[in-house]
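no letters, just coordinates:
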């Protein structure tokens, strides 16, 4: 099964929501039940399983279809922003690997910085919507029962942050953000060099 988020900050958006796809007929039937209160069209108001109301409206679907038709342009616009960050932040590493059969895309440009909280605070003080990435999954209360040692996940979750990455971000704004990232990293003190995650 593949899942897709259509949240407002995604390249293809319907404002909120998402979709799932599968080539497994049984799984597809279960998903259809789940999104429609556990009912089938053949037996309305008979709940075969405990479902929810996850149906997408036709209006929202039309917005999504319009976005999908612009896929190449939307992805290219975000890649332009990401590549510009790489140019303006020259101490960055080469970036994420991409399989030979795949094409790179960018949701949010991610960097790792020393003393991330201080860097994020400095950027927000300059009017830049920088955000720390999510905590490692085993640090989420719902997964508190998971045991194990995940040093890489913890290191990334503690140092990585997102920079504004929407397709219409103007070059002068990207320049402004990059300058403030460099200044913030310099000012907060010693640590690892800036790198793109």
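Nice, I can see it. Just so it is clear, the structure is predicted and the values come from calculations on it, not from any experiment.

all contacts plus neighbour counts: C-alpha atoms, from now on.
Fine.

correct me, but residue 88 touches residue 175?
Yes. Residue 88 lies in contact with residue 175 (Cα atoms under 8 Å); the separation is 7.0 Å.

show me what contacts residue 40?
32, 33, 46, 47 (Cα atoms under 8 Å, 6 or more residues apart in numbering).

quick check: closest non-adjacent residue to the second one.
The shortest distance from residue 33 to any residue that is not its chain neighbour, by Cα to Cα, 6 or more residues apart in numbering, is 5.6 Å, and that residue is residue 39.

just send the contacts of residue 40 back as a markdown table, with distance to residue 55 and secondary structure too.
Converted to a markdown table, those look like this (distance: Cα to Cα, whole Å; DSSP: H, G, I helix; E, B strand; the rest coil):
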| residue | distance to residue 55 | secondary structure |
| --- | --- | --- |
| 32 | 9 | helix |
| 33 | 10 | helix |
| 46 | 17 | coil |
| 47 | 16 | coil |
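
and the two most separated of the residues you listed?
32 and 46 (14.0 Å; Cα to Cα).

more neighbours, the two?
residue 32 (18 against 12; other Cα atoms under 10 Å).

ok, the more buried one - contacts?
So residue 32 contacts 38, 40 (Cα under 8 Å, 6+ apart).

need the distance between the two termini of stretch 12-29.
26 Å (Cα to Cα, to the nearest Å).

no, scratch that, I was asking about stretch 145-154
16 Å.

who touches it?
So stretch 145-154 is contacted by 135, 136, 138 (Cα under 8 Å, 6+ apart).

residue 62: which of those is nearest?
Nearest to residue 62 among those, with distances taken as Cα to Cα, is residue 135, at 34.1 Å.

on the three-state scheme, that closest one is what?
Following DSSP: H, G, I helix; E, B strand; the rest coil, we place residue 135 in the coil state.

what do residue 32 and residue 46 both touch?
Contacts common to residue 32 and residue 46, judged by Cα under 8 Å, 6+ apart, are 38, 40.

the closest residue to residue 195 other than its chain neighbours: neighbouring residues, count only.
Leaving aside its sequence neighbours, residue 195 sits nearest to residue 92 (Cα to Cα, 6+ apart; 4.3 Å). When neighbours are counted by other Cα under 10 Å, residue 92 registers 17.

let's bring in a second one:
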């Protein structure tokens, strides 16, 4: 039997249009943050998601950090963060000197448990960061009801959910600020990079100043605040402009991939997919599933190894934050996250992945689950 070529979990797509715009940047010499593509990318991105303002930055982590800084989150404040997320969500809180308070995650949706979230709100709670994990929207309408009566800011972590909607409104436009990542494995990629969105003009201005060393836009080299250099380059923005032109096509293709995976695996006992809240339209950032089997030999670790042996890459879910040293928390309600984390796996999902490859991957998973390997 001939092994099929290695299939990675993700693979960035650049395209000829992006190369054209990058070459234009190189030809004109405008390669730093002063070029015209930065502003164009911000305007077109804001239009795409339906936000009043968009501010480009160096990464999704920088977006979260700036959002917290602009909202004056600092020592003595608490920010509620889901227990199952990439560490950047909690790290941004710690970098502001505030305390991340870990919230339980629902086993069905894989997103923030709003009942637990409500129980964690205290007089010190300055913000809540819902994460639309693996492209699945949080029930933002319910969360906003919790926050608005208490005047708590909502910072949406949309690193994995660009293009996802709830009642036809884009994620990142419900809260006070939306934060996006353009890392290489995201639906839209600039290599590294990120974006903030908001409908608050004063907040947008403050974010821009903080992004540029805290320097006054009216008086050069005069600093109103202690800021940072989180500016996106013109080259990155040029790639972003080109990718934004294709984003609907990317989203449609990834949706097709998810539906094909689900169709081929839906009858396999022990395979569970994420549940969507009413009115949600997720995006397929990474095709992810849970494996729940009474057979102890059928677990995520052995499935991951089986796929690897057959030249297919896969990725386990994030470790719960509460188990990791910087965020350790032994609260009983968080223990359920361990079960979710240990049963989750992400499969290959990228532009260029062929239907035949998805069929081969699903055949391998079906064989693993239904026979003695």
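It's in. Keep in mind that this is a model prediction, so the values were computed, not measured.

tm score of chain vs chain?
Once superposed, the chains reach a TM-score of 0.83 (TM-score structural alignment, normalised by the length of structure 1), with 188 aligned residues with a Cα RMSD of 2.3 Å.

hmm, back to that, if we go to structure 2, which of the contacts of residue 40 of structure 1 are intact?
Counting by both residues aligned by TM-score structural alignment, their matches' Cα atoms under 8 Å, structure 2 reproduces these contacts from the contacts of residue 40 of structure 1: 33, 46, 47.

which residue in structure 1 lines up with residue 355 of structure 2?
Here residue 355 of structure 2 is matched to residue 171 in structure 1, going by TM-score structural alignment.

count of neighbours near its match?
The burial count for residue 171 of structure 1: 13, using other Cα under 10 Å.

so how far is residue 76 of structure 1 from it?
From residue 171 of structure 1 to residue 76 of structure 1 the distance is 15 Å (Cα to Cα).

same check, this time on residue 166 of structure 1
Taken as Cα to Cα, the span from residue 166 of structure 1 to residue 76 of structure 1 is 11 Å.

and the strands in structure 1?
2-5, 18-21, 109-112, 131-132, 160-163, 195-196 (DSSP state E).

does the closest residue to residue 45 of structure 2 other than its chain neighbours sit in a helix, a strand or a coil?
Spatially, and ignoring its direct neighbours in sequence, residue 45 of structure 2 is nearest to residue 54 (6.7 Å; Cα to Cα, 6+ apart). Secondary structure for residue 54 of structure 2, judged by three-state DSSP, is strand.

surely residue 54 of structure 2 meets residue 42?
Yes. Using Cα under 8 Å, residue 54 of structure 2 is in contact with residue 42, at 5.1 Å.

who has more neighbours, these two?
Between residue 54 of structure 2 and residue 42, counted using other Cα under 10 Å, the more crowded position is residue 54 (26 against 21).

let me see the contact set for the corresponding residue of structure 2 for residue 68 of structure 1.
Matched to structure 2 by TM-score structural alignment, residue 68 of structure 1 sits across from residue 244. For residue 244 of structure 2, the contact set (Cα under 8 Å, 6+ apart) comprises 44, 45, 188.

try it again with 7 Å
By Cα atoms under 7 Å, 6 or more residues apart in numbering, the contact set of residue 244 of structure 2 is residue 188.

now do the helices in the stretch 151-300 of structure 2.
Remark: helices assigned in the stretch 151-300 of structure 2 by DSSP state H, counting those that start in this stretch are 201-211, 234-245, 247-265, 300-309.

pick the most buried one from those helices.
helix 234-245 (a mean of 25; mean count of other Cα atoms under 10 Å).

by how much does that helix deviate from structure 1 on average?
For helix 234-245 of structure 2, the mean deviation from structure 1 after alignment is 1.7 Å (mean Cα distance after the TM-score superposition for structure 1).

picking up where we left off before, quick one: the residue nearest to residue 33 of structure 1 from residue 161 of structure 1, how far?
42 Å.

which residue would you name as the spatial centre of structure 1?
residue 107 (5.1 Å; Cα atoms, centre = their mean).

identify the residue of structure 2 aligned to that residue.
Going residue by residue (TM-score structural alignment), residue 107 of structure 1 aligns to residue 285.

again, but for residue 151 of structure 1
Per TM-score structural alignment, residue 151 of structure 1 is aligned with residue 335.

that match and residue 249 of structure 2, how far apart?
39 Å.

do the same with residue 148 of structure 2
Residue 148 of structure 2 is 36 Å from residue 249 of structure 2, by Cα to Cα.

so what's residue 60 of structure 2 closest to, chain neighbours aside?
residue 181 (4.0 Å).

identify the residue of structure 1 aligned to the one you found.
For residue 181 of structure 2, the residue aligned by TM-score structural alignment is residue 5.

again, but for residue 318 of structure 2
With TM-score structural alignment as the criterion, residue 318 of structure 2 matches residue 134.

hang on, that match packs against residue 157?
Yes. The pair residue 134 of structure 1 and residue 157 passes the contact test of Cα atoms under 7 Å, sitting 6.3 Å apart.

picking up where we left off before, counterpart of the residue nearest to residue 33 of structure 1 over in structure 2?
So residue 39 of structure 1 corresponds to residue 215, using TM-score structural alignment.

my guess is its match meets residue 205, correct?
No. Counting by Cα under 7 Å, residue 215 of structure 2 sits too far from residue 205 to count as a contact (11.6 Å).

just the helices in the stretch 1-150 of structure 2 please.
Going by DSSP H, counting those that start in this stretch, the stretch 1-150 of structure 2 shows helices at 16-28, 36-49, 60-70, 88-95, 114-120, 140-148.

ok, residue 134 and residue 157 of structure 1, which is more surrounded?
residue 157 (18 against 13).

can you report how many residues lie near residue 371 of structure 2?
Per other Cα under 10 Å, the neighbour tally for residue 371 of structure 2 reads 7.

give me the number of residues near the closest residue to residue 143 of structure 2 other than its chain neighbours?
Using Cα to Cα, 6+ apart and skipping the chain neighbours, the partner closest in space to residue 143 of structure 2 is residue 114 (6.8 Å). By the other Cα under 10 Å criterion, the neighbourhood of residue 114 of structure 2 contains 21 residues.

perfect, that will be all.
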